[in-house]
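**Student:** whatever this is, show me its structure:
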Amino acid sequence: MKGFTHEAIDLRHQLHRNPELKYEEVETAELVTKELERYGYEVKTGIGKTGVTALLDSGRPGPVVALRADLDALPICEQTGLDYSSKNPGKMHACGHDGHTATLLLVARVLKEHVGLLPCGAIKFIFQPAEEGGAGAYAMIQEGVLESPKVDAIFGYHNFPGTELGHVIVRSGCFMAGANMFKVTVTGKGGHAAYPEACIDPVVAAAALIQNTQSIISRNISSGEQGIISITQLNAGTAHNVIADDVELQGTIRATSPKAMDYLIERFESVVKHSVATFGAEASIEYTLDPPYPPTMNHPKESELVHQVAKESLGENRVHWLDGVSSMGGEDFAFYLQEVPGCYFGVGNGMSSPSLHNGHYDYSDEILADACQLLCHTAIAYIQENAATYSN
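**Tutor:** Purely as a prediction, here's the structure:
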């Protein structure tokens, strides 16, 4: 596998140089398709607009395992200074999807070379677009990616900055938070800044709104739940002496259970409405993530399988079973887990790694081979454990 790994790293660098945003991954999908065909696969393209799949079939009835990687990059300016830095201004693989894609290509190549290891069944490789706010998983599911053949279980991973390099984190239950995005428009009455008494100042109303929403989590969510409301954008005004007619705010709501998410949205809407009403202003709310990402809920049996396989493959000292949520980041792998059993786990990108969605971040090539090994062994182990179901 060593020679294959070097090629996969080169592919990762090629992907990193040429990032494409959600649903624009045309060249990325073409590269993935070309590589899969070179390995000997029959490839299906255009699933969920720019998604790609391939199937490794043992030729014998048995379980079907899906393995998934994400293709898209982010609208971020790269600041790494690497010799394989992004060539596309304002676009960057700042979440490691280039590494995830290269890993799954390596998995597909290794398993194709060792197809005899499959006792039965099949492995479906899913290269998915638009994880970053585009619900690409949902789009692929709607177009039948979990059918023909029907998938019995699904697995995938994300690199984790702040976790020791090559260490694996896994848990049953909520692994990552559910997420929604919002846009709030606060409408007042504009006018001259020298005469605020003649206006309804939406900036002052928005300031109160921002302050008040920050108490929702601390005063409304129990210690057994986790939630976040972050307002990340505020746009208002055109001149220093003009009070604007309206203000636009954007941000995100996240929670670790559907119940908590529903409650946070209810409280958020109430606080927004009443905060601005105090100043005589009005507010409208639009949710912009469609559909919103549910919490990533790992299944018990499949999570324990990953845990056990990781210990056997990498050593117990490099595998960590979590009792709590690993991340408040959202992940559309959650849509797959609503349809079939599976597990989404983390592989450490290093303690000193810059955070995800940061212009200085880079996926560590050192974890690619370990991630490949774990995905290979997990898929084969699942098929072996469940083969008896098809023996009759």
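
**Student:** only C-alpha atoms for contact and neighbour calcs from this point on.
**Tutor:** OK.

**Student:** which strand in the protein runs the most residues?
**Tutor:** strand 173-187 (DSSP state E).

**Student:** against which helices or strands is it packed?
**Tutor:** In terms of contacts (3 or more CA pairs under 8 Å, 6 or more residues apart in numbering; DSSP states H and E), strand 173-187 is packed against helix 202-220, strand 246-255, helix 258-277, strand 282-287, strand 296-298, strand 327-330.

**Student:** format the ones you listed as TSV; extra columns: mean neighbour count and distance to residue 100.
**Tutor:** Below are these laid out as TSV (neighbours: other CA atoms under 10 Å; distance: least, CA to CA, whole Å):
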stretch	mean neighbour count	distance to residue 100
helix 202-220	18	33
strand 246-255	21	24
helix 258-277	17	28
strand 282-287	17	29
strand 296-298	26	18
strand 327-330	18	16
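
**Student:** before we go on, could you also do this sequence so I can check it against the first one:
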Amino acid sequence: MVSSFPTPASINLSRVRLAIRSLQPQLVEWRRRLHQKPELGFQEKLTAEFISSKLQAWEIDHQTGIAKTGIVATIKGTKPPTHNFPSANRRATANSTQHSALSTQHSSLSTHKVLAIRADMDALPIQELNEVPYCSQHDGVMHACGHDGHTAIALGTAYYLQQHRQDFAGTVKIIFQPAEESPGGAKPMIEAGVLKNPDVDAIIGLHLWNNLPLGTVGVRSGALMAAVELFDCKILGKGGHGAIPHQTVDSVVVAAQIVNALQTIVARNVNPIDSAVVTVGALHAGTTHNVIADTATMKGTVRYFNPAFQGFFHQRIEQIIAGICQSHGAKYDLEYCSLYPPVINDTNITELVRSVAEEIVETPMGIVPECQTMGGEDMSFFLQEVPGCYFFLGSANPEKDLAYPHHHPRFDFDETALGMGVEIFIRCVEKFFS
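**Tutor:** Okay, here's the model as predicted:
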């Protein structure tokens, strides 16, 4: 495989503590077992059973069946707190600046803090093409985005914390979330109360990332990933003979003009400093050469970082579709769905993660601050509720042919990243409570 990725950064494994390095074979074993048994969103029954069996064997308190297949494990540290901490400041908006101000102005104190760690665990409807011993055993379903690795890292973190409760003062909630790929499991878990009893003060999560080489960490405050909105439109024209077009309302012509016009939204309605994308990913109409199609259907997606755009694209897309249809005498049926808001990282928690990452990877090469992507993630719903940080852990290694992109049928990653992920989570826990 030819790849444009750089050689993986120098990894000093001595920066990963011995107890976690010794856990690496089990992390690989768990990840590969999960990879062999992939399950789609809200169908992760085998995955949930596997996670629960491990937590039960380690005597970790946990709840199952949250939002159908979700699990929350709770681990309480036994280290006595050395001083009081600012109390939790629940997020009312996605404005990280507001969080920074609130956290410094709030005067009340609390002696016990709660940090949440989130890992998604669902797979994708993809037929795996990898020829490896741990290849998917479920036809047409594959872990092609690294969620099996996320779950293994979360399990390793839970195991280590349970064995070293004397090293931190506070409570850690580990959230195993279903259905990130679709239709979204974060919001149902929040509605089920996973951020309460006890209330979560902050949350962190990671995504194994084949867009970065092994040994790097992508971490930035503010917008990391984009909002995801979807639209389905059906153009209702009037069919007829291809040689007698004046008797028809050509849905293909109408749809073609709509596709072109939609591109003007970003080009002429969005500030060039802001980033946004409008993509029509599917367009279907007609059946043969000489028949003007009665209907045409299109599917598309919208992506943006700025939360102020919420509602704007829906309105503008419908205005364009309505205007073009009216000018041609056609009608339309539009369905618009705001799937996920943008992932907005809190400044203070991002600094915590960055300081930890600098202890693990070689810097400055190892820290990648400009790592935004127009991909979406429902971690965003958690970050709307409490301050937190979602970051990328580089996992590509072209030298081992492990650099295929996410959602590719040959996607795989360098499993060295698993231990690194556990180490980063553990150090974040220790530093958050210290």
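
**Student:** give me the TM-score for these two chains.
**Tutor:** Once superposed, the chains reach a TM-score of 0.92 (TM-score structural alignment, normalised by the length of structure 1), with 380 aligned residues with a CA RMSD of 1.8 Å.

**Student:** before we move on, back to that, the helix or strand just after the longest strand of structure 1 vs structure 2, average distance?
**Tutor:** Per DSSP states H and E, the first helix or strand lying C-terminal to strand 173-187 of structure 1 is strand 191-192. By mean CA distance after the TM-score superposition for structure 1, the fitted strand 191-192 of structure 1 averages 3.2 Å away from its aligned residues in structure 2.

**Student:** quick one: residues in contact with strand 191-192 of structure 1.
**Tutor:** Under the criterion CA atoms under 8 Å, 6 or more residues apart in numbering, residues 198-199, 241-245 lie in contact with strand 191-192 of structure 1.

**Student:** state the pair within those residues that is farthest apart.
**Tutor:** Pairwise distances across the contacts of strand 191-192 of structure 1 peak at 13.8 Å for 198 and 241 (criterion: CA to CA).

**Student:** ok, back up a step: redo the helices and strands packed on strand 173-187 of structure 1 as CSV? Include distance to residue 57 of structure 1.
**Tutor:** As requested, those are exported to CSV (distance: least, CA to CA, whole Å):
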stretch, distance to residue 57 of structure 1
helix 202-220, 48
strand 246-255, 39
helix 258-277, 37
strand 282-287, 42
strand 296-298, 26
strand 327-330, 32
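
**Student:** to which residue of structure 1 is residue 61 of structure 2 aligned?
**Tutor:** Counting by TM-score structural alignment, residue 61 of structure 2 corresponds to residue 42 in structure 1.

**Student:** over to residue 208 of structure 2?
**Tutor:** Per TM-score structural alignment, residue 208 of structure 2 is aligned with residue 159.

**Student:** map residue 6 of structure 1 onto structure 2.
**Tutor:** By TM-score structural alignment, residue 6 of structure 1 lines up with residue 25.

**Student:** residues in contact with the spatially most central residue of structure 2?
**Tutor:** Compute the mean C-alpha point of structure 2, and by CA atoms, centre = their mean the closest residue is residue 377, 3.1 Å away. Shown in contact with residue 377 of structure 2 (CA under 8 Å, 6+ apart): 180-181, 225-227, 340, 342-343.

**Student:** and residue 386 of structure 1, what element?
**Tutor:** helix 368-386.

**Student:** if we go by neighbour counts, what in that helix is buried?
**Tutor:** For helix 368-386 of structure 1, burial by neighbour count (16 or more other CA atoms under 10 Å) applies to 368-384, 386.
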